[in-house]
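Student: Sharing a model that was predicted from the sequence below.
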Amino acid sequence: MMKNWITPYMKQFKLQWFLTLLFGLLGIASGALLLFTSGYLISKSSLRPENVMLVYIPIVAVRAFSIGQALFPYLEKLVSHDLVLRILAMMRTKLYKMVEPQALFLQSRYQTGDLLSVLSDDIERLQDLFLRTILPSIFSVIMYTVFIAVIGLFDMTFAIMMALVLGVIVFLSPFLSLFWLRRYHISQKKVKNRLYEQLTDAIFGITDWQASGRTATFLEDFRETNAALQGYERKLQNRHHIRSAIIQLVIGIVMMSVLIWSSIQVGKAFLPQL
């Protein structure tokens, strides 16, 4: 899967991937620097500087980072979505060229609903793989490394503690989600394939259903399958909510820990001067 359907496109569009990562990191950096620079500007201005030129550079920096915070994420989304849509188009073309010469052979072994599921659903899920898995994972690992390295310059013990806590989000949570949700995704996939099969049976055999007087039976089976699919989707949604709540809790713990730690560091810095 990775070797035939993911890796070749990663290599083919190296420049676009690089630009996506660059714009994404610049957007994150602009947000962080805007917070720092605006805080510095407010603090410096509260001391009533004798000349506005003393705060001119922070004023310009705040404007630049404000623009960058909006511009770079937009460029990142623009490049990444254009890239992924191009890749999906090439994947669909590649899949069609593989399936079309073997149409009669595949039809004898697989139902039309299975092929329709691959063409319409499986390829579409690769879009989520690129936009919601690969890119966010790269961003999170880079920011995780930078954050821990910066804190380590001031307090190695606290940096190790933050590395362990944030590691729950960056490393542990994805693997737990994979094993926790895997069987639900597999069951959902099977039920969805069954829906595609029923759909194609209804389209190609509608006259047979009507002639045999089993239209009500078909509709009842379709409703049951659809209800089963909705049940799996609700279970997945509930577990996604639980995972998001745990992640938000960990983020809250990190924020409170950083606030307490920074307050202690500020106190240590000013204590010798008193």
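Tutor: Nice, thanks for sending it over.
Student: When you work out contacts or count neighbours from here on, use the C-alpha atoms and nothing else.
Tutor: Will do.
Student: what sits against I59?
Tutor: L41 (C-alpha atoms under 8 Å, 6 or more residues apart in numbering).
Student: Quick check: what element follows the host helix or strand of M90 along the chain?
Tutor: Per DSSP states H and E: M90 is located in helix 56-99. Sequence-wise, the next helix or strand downstream of helix 56-99 (DSSP H and E) is helix 103-109.
Student: and the nearest residue to G113 once chain neighbours are set aside, what is it in contact with?
Tutor: Leaving aside its chain neighbours, G113 sits nearest to E197 (4.0 Å; criterion: C-alpha to C-alpha, 6 or more residues apart in numbering). Residues near E197 by C-alpha under 8 Å, 6+ apart: Q111, T112, G113, D114.
Student: Quick one: buried ones out of those residues?
Tutor: T112, G113, D114 (16 or more other C-alpha atoms under 10 Å).
Student: Where does the nearest residue to the last one once chain neighbours are set aside sit, in terms of helix or strand?
Tutor: Sequence neighbours aside, N193 is the residue nearest to D114 in space, at 6.1 Å (criterion: C-alpha to C-alpha, 6+ apart). Here N193 sits within helix 173-204, counting by DSSP H and E.
Student: Could I get the buried residue list for the next helix or strand after that helix?
Tutor: Counting by DSSP H and E, the next helix or strand C-terminal to helix 173-204 is helix 206-212. Within helix 206-212, the residues that count as buried by 16+ other C-alpha under 10 Å are W209.
Student: just checking, next helix/strand downstream of helix 206-212?
Tutor: Immediately after helix 206-212, counting by DSSP H and E, sits helix 215-270.
Student: And here is the other one:
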Amino acid sequence: MKTKYLLLSKEDHWVRPFFKKYKGLLALVLFLGFLTFFAASALMFTSGYLISRSAAKPENILMVYVPIVLTRAFGIARPTLRYVERLGSHNWVLKMTSDIRLKLYQSMETRAAKSKSEYQTGNILGILAEDIEHIQNLYLRTIFPAIVAIILYVAIVIALGVFSLPLALLMFLLIGVILIVLPLTSVLVNNARVYRQKAKKHVLYNQLTDAVLGVGDWQYSGRYQEFLTGYNEAEGDVRKEDKVMKQYSRRESLLKQVIFGLIVIVLFVWAGNYFGATGEVKYLNWIAAFVLAFFPLIDAFAPVSDSLKELPLYEDTVRRLSELPSVEVQEENHEPLDILTEDMSIEFKDVDFRYEENQKLILESFNLVIPTGKVTAILGKSGVGKTTLSKLLRGDLIPEKGQVLINDYLTSELKEQQSEIIGVLNQSPHIFNTSIRNNIRLGNLEATEEEIELAAKQAGLESVYEKLPLGLDTLVEESGKRFSGGEQQRIALARILLQDAPIIIIDEPTIGLDPITEKQLLETVFNVLKDKTVLWITHHLVGTHYADSIVFLENGHISMSGTQKELLTTNSKFKELYQLDLYE
């Protein structure tokens, strides 16, 4: 077991690196943790001596003045140190988990195209919700307390060895049972149970998120109760495992209390014999001091066993995180590239791309140039790579071979400036539960009220919001359900106009719209986007007269290209498809 955890630690690139990164703060936290328990123990030590000495009726208050001052000092120091230690430890952990979350997002981003197919939503939720929380607990409830307890353990044995080697050896054995034997036994006994419980919890996450995303279909099919029954059974399995582990914890807790009681008795007997052997009454005052000093240390030793039994959880968490793609940390260049010019041309140069390693190439030696200020319509069957082109242009995907360039700059290098260069009008733009004005303002947070109103008018929204009592300040409601599909697209279009990016990707924004609304929307879109460089993904041939060039994708290549007029004149296949689309 020990070898297993050491091997995991050496291979871990998610948890262990943060020890080094924040080592200064970590050392301070551990030192404060030790001082907290030292102050608590010293408080009980001086209090025990003060009570015992005061009961013997000292001749003068000055005889107990020093213990009084020390009692006050340690009484103030204990909660103060505890508070500072908690601040430091939580600050350390929050910094660490913030870095881990960032690393997780970057890791998923490296395979953005594969993430959706390789990881279920519930699985990602499990990593974000449970695994990150487990890492927090790994430090706050396991590593920090365990290290502080070991430091105290060594300090106690050494301190008692000054007075009596047999006592120090006996304390070494008794505290060792609590600090070493019981935790290791707990890990061995509960290892399989913890794994089973965690696996069943992840099943719950997957079932729940899958069901929530498809809750409508459960209801429509009349099988909603079936889902509830299955979910309750799975949740019951988790509770059974939890019940067994709690029963073990209660028995272990009882054993720890017995050992703590035995330690107190041993200290009491030893102190009585050690200080009573002198025959002087004044030495008897130290008996209560030594016995009471141990009680605060129970809080340091008792939780170690409970926290260490969760090591399998942490091991599984690190294993799951380690299975994610590694992230190479590179020094970021925050200096913006000098890309924004009047000429904003796009070039796909010998591009090869596939989503899976053994999958057929979606794009193969693909070449396409979109000149500045021109509209290029991309057509083809589903799955031929139309949307893939837009993702490559945005830099969300990296080609296996070749280059995607904007003004001779690789699109993958433009992350920081992406929103300045590229705007997107897609099939389902998200409309937030706020006013029309605020939804449009998302395109440019610095925009003036006049600019927002102008963008709304250009997008054809004036006739919509003028009929509303609150105008642009009307609440759109969640997902924009107060407005029709065409009106939602116009809000998104106004957002893009406010963004004022020189390159626009239009990804089938008219899906689900009636022919009249579709025609009106396209007319507005291409009227207001005049002089922009546009990549237009569409499935309709009717309306392609807005495009300066039409490109058909087939088997990873361009099967035909030209203007609508040229293709209708020279290409019989295009003419046939156009006629079919016209009378659809």
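Tutor: Happy to help now that I have it. Just so it is clear, the model here is predicted, and its values are computed rather than measured.
Student: on that earlier part again, which part of structure 2 lines up with the helix holding N193 of structure 1?
Tutor: Using TM-score structural alignment, helix 173-204 of structure 1 corresponds to residues 182-213 of structure 2.
Student: got the buried residues for the matching stretch?
Tutor: 182-184, 186-187, 190-191, 193-195, 197-198, 200-209, 211.
Student: In structure 1, point out the residues matching the helix or strand where L392 of structure 2 lies.
Tutor: For L392 of structure 2, the enclosing helix or strand under DSSP H and E is helix 386-394. No residues of structure 1 are matched to helix 386-394 of structure 2 when aligned by TM-score structural alignment.
Student: what packs against that helix?
Tutor: strand 401-406, strand 533-537 (3 or more C-alpha pairs under 8 Å, 6 or more residues apart in numbering; DSSP states H and E).
Student: Out of those, which one sits most buried?
Tutor: Stretch with highest mean neighbour count among those: strand 533-537 (a mean of 25; mean count of other C-alpha atoms under 10 Å).
Student: Can you identify the element that follows that strand toward the C-terminus?
Tutor: strand 549-554.
Student: Where does that next one end up in structure 1?
Tutor: Going by TM-score structural alignment, strand 549-554 of structure 2 sits over no part of structure 1.
Student: quick check: angle from the helix or strand following that strand to strand 549-554?
Tutor: Following strand 549-554 of structure 2 in sequence order, the next helix or strand is strand 557-562 (DSSP H and E). Using axes from the mean of the first three to the mean of the last three C-alpha atoms, to 10 degrees, the inter-axis angle of strand 557-562 of structure 2 relative to strand 549-554 is 150 degrees.
Student: how far does the following helix or strand past strand 557-562 of structure 2 sit from the chain's center?
Tutor: Once strand 557-562 of structure 2 ends, the next helix or strand along the chain (criterion: DSSP H and E) is helix 564-570. The chain centroid and the centroid of helix 564-570 of structure 2 are separated by 52 Å under C-alpha atoms, centre = their mean, to the nearest Å.
Student: Where in structure 1 does helix 564-570 of structure 2 fall?
Tutor: Going by TM-score structural alignment: helix 564-570 of structure 2 matches no residues.
Student: what comes up buried for the helix or strand just after that helix?
Tutor: For helix 564-570 of structure 2, the following helix or strand on the C-terminal side (DSSP H and E) is helix 572-582. Under the neighbour-count criterion of 16+ other C-alpha under 10 Å, helix 572-582 of structure 2 has F574, K575, Y578 buried.
Student: Out of these, which is nearest to Q489 of structure 2?
Tutor: Y578 (25.3 Å; C-alpha to C-alpha).
Student: Could you measure from that closest one over to L535 of structure 2?
Tutor: Using C-alpha to C-alpha, to the nearest Å, one gets 20 Å for the distance from Y578 of structure 2 to L535 of structure 2.
Student: got it, and E109 of structure 2?
Tutor: E109 of structure 2 is 23 Å from L535 of structure 2, by C-alpha to C-alpha.
Student: swap in A129 of structure 2?
Tutor: 38 Å.
Student: Equivalent analysis for V194 of structure 2, please.
Tutor: 52 Å.
Student: what do you get for Y22 of structure 2?
Tutor: In terms of C-alpha to C-alpha, Y22 of structure 2 sits 47 Å off from L535 of structure 2.
Student: returning to that earlier point: may I see the helices and strands packed on helix 386-394 of structure 2 arranged in a markdown table, with distance to I378 of structure 2 as well?
Tutor: As requested, those are exported to a markdown table (distance: least, C-alpha to C-alpha, whole Å):
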| stretch | distance to I378 of structure 2 |
| --- | --- |
| strand 401-406 | 16 |
| strand 533-537 | 5 |
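Student: between these, which one is nearest to G230 of structure 2?
Tutor: Across those, closest to G230 of structure 2 is strand 533-537 (C-alpha to C-alpha), at 42.3 Å.
Student: on that earlier part again, over which residues of structure 2 does the helix holding M90 of structure 1 lie when aligned?
Tutor: So helix 56-99 of structure 1 sits over residues 65-108 in structure 2, by TM-score structural alignment.
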